[in-house]
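**Student:** I'll drop the sequence and a predicted model, then ask my questions.
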Amino acid sequence: MRPSWFRRSAINFCCAGDIPLRDAAARAGLSPADLLARTGGAPAGGPVLEAPRETGPLIDHLLSRYHETHRRELAFLIPLAEKVERVHGDHPVAPSGLARALVALRDELEDHMTSEEQILFPLMRQGQNTRISHPIAQMRHEHADTARLLQDIEHAAHGMALPEGACGSWTALYTGLRKLTDDLVAHMHIENAVLFPRFETPDAAAGA
């Protein structure tokens, strides 16, 4: 499922997102069947199936589809958030603190993605396993940090629910935020669930 479907049911999809569907449904006061009905059901396929399967092409996909896209979209969204906060600061549901949260996300992601590009991914392309456990553990830890930053963004944007009569800038901001959030969750899932386990021992993966 994509994060936007969970957002409509007020279910947190970032931190502790590995709980079973039945538990997430119970927390929302729904049965699993009701949750699937509300969210449109589980799609055939998903972000993992849209990505190449072999390691080299998968890394190329992560770089072009996610790394470059995150950088480009954050460069657009940060000044837009600053504008909306400045113009609509007196509105009851103004996204106060959103620009600051996006800057924190940009800075964290830039360090994270640079480490992948310069250290982790080259080791993976070489088929290296002996020197890779620590970098992978660090990337998993940073993914958890990113999830917490996404929570801050969701909170600052009031769940990305637009107020009645929202201007074009506000609408564009939340539209872009939803896409960025969905992309980031898919990006981290592909790395955590597909790419990283290829280079981890069972014990290392279980302890991550």
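**Tutor:** Sure thing, it's come through.
**Student:** hey, let's count contacts and neighbours off CA atoms from now on
**Tutor:** Fine.
**Student:** Run the chain-centre distance for the helix or strand where Asp203 lies.
**Tutor:** When elements are assigned from DSSP states H and E, Asp203 belongs to helix 202-207. Remark: helix 202-207 is offset 23 Å from the chain centroid, using Cα atoms, centre = their mean, to the nearest Å.
**Student:** Report the buried residues of that helix.
**Tutor:** Ala205 (16 or more other Cα atoms under 10 Å).
**Student:** ok, now stretch 162-173?
**Tutor:** Leu162, Trp170, Thr171, Leu173.
**Student:** Just the terminal-to-terminal distance for it.
**Tutor:** Stretch 162-173 has its terminal residues 10 Å apart, counting by Cα to Cα, to the nearest Å.
**Student:** Contacts for that stretch, please.
**Tutor:** Contacts with stretch 162-173, where a contact means Cα atoms under 8 Å, 6 or more residues apart in numbering, come from Leu77, Leu80, Ala81, Val84, Val93, Tyr174.
**Student:** didn't the last one look like it was pressed against Gly159?
**Tutor:** What that stands for is Tyr174. No. Counting by Cα atoms under 8 Å, Tyr174 does not reach Gly159; the two are 9.4 Å apart.
**Student:** one more structure, for comparison:
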Amino acid sequence: MTDLSSAAIVGDIASDLPGAAEVFRRNGISFCCGGKHSLAEAAKKTGIAVEDLLTDLRALSAAAGRDAPEKTVPLIDHILSRYHQSHREELDWLIPLAQKVEAVHGDHDDAPLGLTDALISLRDDLESHMSKEEQILFPMMRQGGHPMIVHPIAVMRHEHDTTADMLRAVEHVTNGLRLPDGACRSWTKLYTGLSKLTNDLVTHIHLENTVLFPRFEVAN
């Protein structure tokens, strides 16, 4: 369960709670470079009432996961089709688009230099992670679990933390997905696509960490 108090760390909330990143972006709160600040510190720095932020974040927490199936096998199928497949398809076109934007606008002060490399690293990490789930973990879950299932689950949780770090790197090189004035269509399409990808990844991780995995950790 995500800690939603004034003492909670901004970076942790952005990584754990679906939709929180967009709330922070909208309010000018950094969760990559400034991600180690508490929510109260971040609110004070930006002149926002911390209770207003908490209200928005608690509403997101209440809504998280509502569109996902409750039963285990349909939930796994949902994760595979809604997230695994989508991540692969989107990274396939986001990476060459990032290359184009970096090449064309590399001399712009707000150019997302390093974004292509960050996305390639993210793609490679995700492919390895999702393949392990598809080939090892999810088949075990479909069969009702296994006495040793807590070990691959622990590995997946650790890899989720690595993914969160990679998302912070994307956030950093894109200046919080903030488009400069007069941004071209390609740059706009790139950041719109990245916003969806990053939000989907947080939701994907949230579903596994807080809904799917605990069912098997408790059982074992």
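**Tutor:** Arrived safely, thanks for sending. Predicted model only: the values in this text are computed from it and were never measured.
**Student:** Can you calculate the TM-score here?
**Tutor:** For this chain pair, the superposition-based TM-score is 0.87 by TM-score structural alignment, normalised by the length of structure 1; 197 aligned residues with a Cα RMSD of 2.5 Å.
**Student:** thinking again about what came up before, between the contacts of stretch 162-173 of structure 1, which sits nearest Pro32 of structure 1?
**Tutor:** Proximity of those to Pro32 of structure 1 (Cα to Cα) peaks at Tyr174, which lies at 28.3 Å.
**Student:** Inside helices: which ones of the buried residues of stretch 162-173 of structure 1?
**Tutor:** The helices, defined by DSSP state H, take in Trp170, Thr171, Leu173 from the buried residues of stretch 162-173 of structure 1.
**Student:** before we move on, back to that, of the contacts of stretch 162-173 of structure 1, which is the most crowded?
**Tutor:** In terms of neighbours by other Cα atoms under 10 Å, these top out with Ala81 at 26 neighbours.
**Student:** what's the matching residue for that one over in structure 2?
**Tutor:** Here Ala81 of structure 1 is matched to Ala98 in structure 2, going by TM-score structural alignment.
**Student:** Without its sequence neighbours, what residue ends up closest to its match?
**Tutor:** The shortest distance from Ala98 of structure 2 to any non-neighbouring residue, by Cα to Cα, 6 or more residues apart in numbering, is to Thr116 (5.5 Å).
**Student:** which residues touch the helix holding Asp203 of structure 1?
**Tutor:** With Cα under 8 Å, 6+ apart as the contact definition, helix 202-207 of structure 1 has outside contacts at Ser133, Pro197.
**Student:** In stretch 203-214 of structure 2, which residues are buried?
**Tutor:** Buried-residue list, stretch 203-214 of structure 2, by 16+ other Cα under 10 Å: Thr203, His204, Ile205, His206, Leu207, Glu208, Asn209, Val211, Leu212, Phe213.
**Student:** isn't the first one right next to Ser15, touching?
**Tutor:** No. At 9.2 Å, Thr203 of structure 2 does not count as touching Ser15 under the criterion of Cα under 8 Å.
**Student:** Now do the same for Pro129 of structure 2: its match in structure 1.
**Tutor:** I think there's a mix-up here, since residue 129 of structure 2 is His and not Pro. That one, His129 of structure 2, aligns with His112 by TM-score structural alignment.
**Student:** With that, I have no additional questions.
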